[in-house]
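Participant: Build me a structure from this.
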Amino acid sequence: MDEFTLGCFAQSLCKARRWREALSLFEKEEIVPNTVLYTKMISGLCEASLIEESMDFLNRMRTSSCIPNVVTYRTLLCGCLRKRQLDRCKRILSMMIAEGCYPSPKIFNSLVHAFCRSGDYSYAYKLLKKMVKCSCKPGYVVYNILIGSICGNEELPSSDVLELAEKAYGEMLDAGVVLNKVNVSNFARCLCGAGKFERAYTVIREMMSKGFIPDTSTYAKVIGFLCNASNVEKAFLLFDEMKRNGIVRDVYTYTILIDSFCKAGLIKQTRNWFDEMVRDGCAPNVVTYTALIHAYLKARKLSNANDLFEIMCSEGCIPNVKTYTALIDGHCKAGEIEKACQIYARMRGNVEISDVDMYFRIDDGNSKEPNVFTYGALVDGLCKAHKVKEGRNLLDAMSVEGCEPNHIMYDALIDGFCKPGKPDDAQEVFAKMSEHGYGPNVYTYSSLIDRLFKDKRLDLALKVLYKMLKNSCAPNVVIYTEMINGLCKVGKTDEAYKLMLMMEEKGCYPNVVTYTAMIDGFGKVGKVEKCHELLREMGSKGCAPNFVTYRFL
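Facilitator: Below is the predicted model:
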């Protein structure tokens, strides 16, 4: 049997995982294995995924003074790559280069791809340097593999990994290589995500100078990131450039820019873009309309918002819950509660209504579903319009519909009941709030305590304060001062003073208003020495008295 036939037979045995038979075949035939035979043995073992055995053969080959060649090492590298034994790949590559066997660009490309897939971008970048040392010039494929792998994930790369992509990009430019369309877009996106907006802008420019024409998607991504970083000016330049380059500006790109201009308060410019969008035959979507409607409402231009809403509906663009919520909230904040309720009724699929009270007599199941923000805006608006009863009815209705009220809505109702002097109703809401697992906050307690003091129900106010402390909700200086002032006004100066000492123990320090209330209280019950003592204490604690303080002395 000649060497070639023996090699092929041995390789077939190895593929069948009968490598021991292949070895004995060598011995029986009394043929001294050469590089070709060893390489065929190693190839068969690698194809059978017997990597350990193939490495043993490599060592046997070396000890027998038979020198591995490029094909031998390439075979081993491919076998290790298939099994993802990357540490072994590193060792084989080092041996290979040390012996003057340089991998082909294709092998380097495969190695870079494998290390990128494993997340070892640092070594993948080092492979580019090894390529140069091996007189193998990195080209289009390997640069796109590295930069594409780093920037192609949905999650942004870490700063040190992105820095590797930037280094590779710089070397790529020097080599006269360009990125493909997808990688330009993703690289620019990652640069924007890292706050390197100027760099992203430059990348687009550099690629364009080399004949790359960004598509709508690339422009949209970069414009979006620039807008999110409030770099509207640069975003506008790219947007304008799209038209000059004959790139279609789609609804997504228009909407990104319109939304950003709205957030920047540039309503006039936004409307110009909106009108141009329509002239270009690009139909605005619900997000586009809602962004501009919201901007009009924030600027208190309610008639513009309402007109645009009617245009939206007439064009067949169906408003969503965000559109309705923006309109309801905007009208509530402007004090137009009647109009807000009409919009809410329209949202629910009801007919136009003439007043708020009528709305609460309408019940129609054929409706769109408002969310907690919609209800929140309306409840808050009703309370501020002194229609607290209607606000509570709405809160009850939303609970029945399975939309759980939030903390803000309970606070609005409690404050709404407290202001007209209905603390009992406020306490009822307060109790319901606790039942639903919402711990009252400082604002909630403050509204209730303030109303109880105004109604001269001091004992109940104190109970609320102690409940507040028990629930680990620290009163602020305003609440403590209000309590101290209320107690002093009814002659309970000792209780007031104890409360002032307690507030300091709790880490809340009296201010000039607190001290002044206490001095006034002691003065009215004839405790002049105590007044002077408090005045000295103010000085020692750096709390300067005001003219009201001195007036009470």
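Participant: only C-alpha atoms for contact and neighbour calcs from this point on.
Facilitator: Will do.
Participant: For Trp273, the count of nearby residues, please.
Facilitator: Under the neighbour criterion other Cα atoms under 10 Å, Trp273 is assigned a count of 17.
Participant: Verify the stated contact: it with Asp259.
Facilitator: No - applying Cα atoms under 8 Å, one finds Trp273 not in contact with Asp259, separated by 10.6 Å.
Participant: The residue lying closest to Val464 once chain neighbours are set aside: neighbouring residues, count only.
Facilitator: Leaving out its chain neighbours, the residue that sits closest to Val464 by Cα to Cα, 6 or more residues apart in numbering is Ile449, at 6.9 Å. Using other Cα under 10 Å, Ile449 is surrounded by 25 other residues.
Participant: can you pull the buried residues of whichever strand or helix holds Ile449?
Facilitator: Element membership for Ile449 (DSSP states H and E) is helix 442-454. For helix 442-454, burial by neighbour count (16 or more other Cα atoms under 10 Å) applies to 443-453.
Participant: now those residues as CSV including distance to Asn285?
Facilitator: As requested, the buried residues of helix 442-454 are exported to CSV (distance: Cα to Cα, whole Å):
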residue, distance to Asn285
Tyr443, 39
Thr444, 40
Tyr445, 44
Ser446, 44
Ser447, 43
Leu448, 45
Ile449, 48
Asp450, 48
Arg451, 48
Leu452, 51
Phe453, 53
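Participant: please give me the structure for this one as well, since I'd like to look at both together:
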Amino acid sequence: MASPADSEDREADAVGILNKMESGDCKPDVVTFGTLVKGLCMKGNNTEAIQLLRKMEEGGCKPGIVIYSTIIDSLCKDTMVVDAMNLFSEMMSKCIEPDIITYTSLIHGVCKLGEWKEAARLFNEMVSKGIFPNLQTFSVLIDTLCKEGLVGKAKSMVEMMTQRDIEPNTVTYNSLMDGYCLRGEMREAKKVLELMLRKGYTVDAYSYNILINGYCKHKRIDEAVLLFEEISSSRVILNVVTYTTLMDGFCKVGRTQDAQKLFSQMQACGHFPNVQAYAVLLGGLCKNQQFPEAIQLLRDMESKKLKPNIVIYAILIGGLCIGGKVDSARDLFRSLSSRGLQPNTRTYNIMISGFCNGGLTNEAVKLLKEMEEKGCSPNGWTYNIIIRGFFNNNEPSEAMGLIQQMVGKGFSADASTTELIIDLLSKDKVDPALLPLIERIKG
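Facilitator: Next comes the predicted model:
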């Protein structure tokens, strides 16, 4: 496999050959430029691709729809949609007509940004030009509609496809099924899966995972288990995601023993749990305050040479704090550096919250200072946690001092903090001189 350095060398060689061609009698044509542009875009070098486009124009070689579409598609994949739209406008101004690839790329780009109205506008514009969407275009739109909760419109679009003799594929149906699951319409989601099976589609673990996840999200665990057992006895090959999804469902309803059994079953079937699988089970054990089992799971993870990341430790630290074991949480937090890990803002916030809930506001303030000294920037949540800690610990003057610091850094009080401030105002426990400051943070 070629290394990034090798790829860069090949690109440099290609550009060098181009320069020699331009200086000699053999002038590069559209095909030559197109090949180079495609190579640059495949590597995500959009700036260089656009520069090459300009070089074409300067040399009198007129770029066509293929080159423009290639760059537009690359820009959209990198969510540089504004640049893609500008290039699209430039192309149109030069009377270069877009094709289905151009529009599909743009629609995909705006959909990734959640701009459904713009996607609809592009879709209508495309159809008005006599360019009818293909399977890929429909699939992109259907997926976006489903994620926006507009499953009815997505279903209508599937019907439009079939009317135009464009057969939906597994990707299309998976999007539709996921849309129903997001809305909790599990009966409709199951119907989509049954339709796929009736039509003879190859339904793999990914499709089943969507439905299992839907059942678990809506705490319909028994139905998730039935589906899991059904596919276990079929030819469908389960994967780690399938097991992890059902484990997460068990943990969410407090059935950690079932989650642990499934964790063991997964390994017995030859599937090695990944960090996410461990995180799910660890989170469930901590939520149910089964700390000895959680610690053992961490050790099990370490023994299998699967290095726990900061997320794993944050889950355990958070669980210990919620369980009132702040000293144990602090010890684990302090051991992170010896494990080759540096706490991030979220991990600091979890430990700070543990201190505040335990009435240890001085420890929380020390940790805030430590964050800043170590270059880990506190966020609005950090300040709000400690401010509420001060209020709850009957230290309003310290809270107001930290509020000033928070506002100075451009953060605002959240709803819970504001409620506490208003409560103190109603009891005349706040210095009137601080009222202008309070008005600022409420905004």
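Participant: List the residues that contact the equivalent of Phe430 of the first structure over in the second structure.
Facilitator: Taking TM-score structural alignment, Phe430 of the first structure has Phe333 as its aligned residue in the second structure. With contact set as Cα atoms under 8 Å, 6 or more residues apart in numbering, Phe333 of the second structure has these partners: 313, 317, 343, 351.
Participant: Let me know the closest of the residues you listed to Glu125 of the second structure.
Facilitator: Checking the contacts of Phe333 of the second structure against Glu125 of the second structure with Cα to Cα, the nearest one is Pro343 at 49.7 Å.
Participant: what about the closest one, how many residues close to it?
Facilitator: Pro343 of the second structure: 19 neighbours (other Cα under 10 Å).
Participant: SS state for it?
Facilitator: coil (DSSP: H, G, I helix; E, B strand; the rest coil).
Participant: surely it meets Ile310?
Facilitator: Yes - using Cα under 8 Å, Pro343 of the second structure is in contact with Ile310, at 6.7 Å.
Participant: Next one: the residue nearest to Leu150 of the second structure when sequence neighbours are not counted from Gly214 of the second structure, what distance?
Facilitator: Closest residue in space to Leu150 of the second structure, ignoring its immediate chain neighbours: Gly179 at 7.9 Å, by Cα to Cα, 6+ apart. From Gly179 of the second structure across to Gly214 of the second structure, the span is 10 Å (Cα to Cα, to the nearest Å).
Participant: more neighbours, those two?
Facilitator: Gly179 (30 against 27).
Participant: Okay, and the match of Phe430 of the first structure sits in which element?
Facilitator: Assigned by DSSP H and E, Phe333 of the second structure belongs to helix 326-334.
Participant: how big is the offset of that helix relative to the first structure?
Facilitator: Helix 326-334 of the second structure, aligned to the first structure and superposed, deviates on average by 2.3 Å (mean Cα distance after the TM-score superposition for the first structure).
Participant: what packs against the helix holding Ile449 of the first structure?
Facilitator: Helices and strands touching helix 442-454 of the first structure, as assessed by 3 or more Cα pairs under 8 Å, 6 or more residues apart in numbering; DSSP states H and E, comprise helix 407-418, helix 423-435, helix 458-470, helix 477-489.
Participant: Show me which parts of the following helix or strand past the last one are buried, residue by residue.
Facilitator: Right, helix 477-489 of the first structure. Toward the C-terminal end, the helix or strand that comes next after helix 477-489 of the first structure (DSSP H and E) is helix 493-505. Within helix 493-505 of the first structure, the residues scored as buried using 16+ other Cα under 10 Å are 493, 496-497, 499-500, 503.
Participant: now swap in stretch 176-194 of the second structure and tell me
Facilitator: Residues 176-183, 185-186, 189-190, 192-193 are the ones in stretch 176-194 of the second structure that count as buried (16+ other Cα under 10 Å).
Participant: State the pair within these that is farthest apart.
Facilitator: Farthest pair in those, by Cα to Cα: Arg183 and Leu193, 16.0 Å.
Participant: So Gly119 of the first structure versus Glu154 of the first structure, what's the distance?
Facilitator: Separation of Gly119 of the first structure from Glu154 of the first structure (Cα to Cα) stands at 14 Å.
Participant: same check, this time on Cys473 of the first structure
Facilitator: Counting by Cα to Cα, the separation of Cys473 of the first structure from Glu154 of the first structure is 41 Å.
Participant: Compare those two (neighbour count), which wins?
Facilitator: With neighbours defined as other Cα under 10 Å, Cys473 of the first structure and Glu154 compare such that Cys473 has more, 16 against 8.
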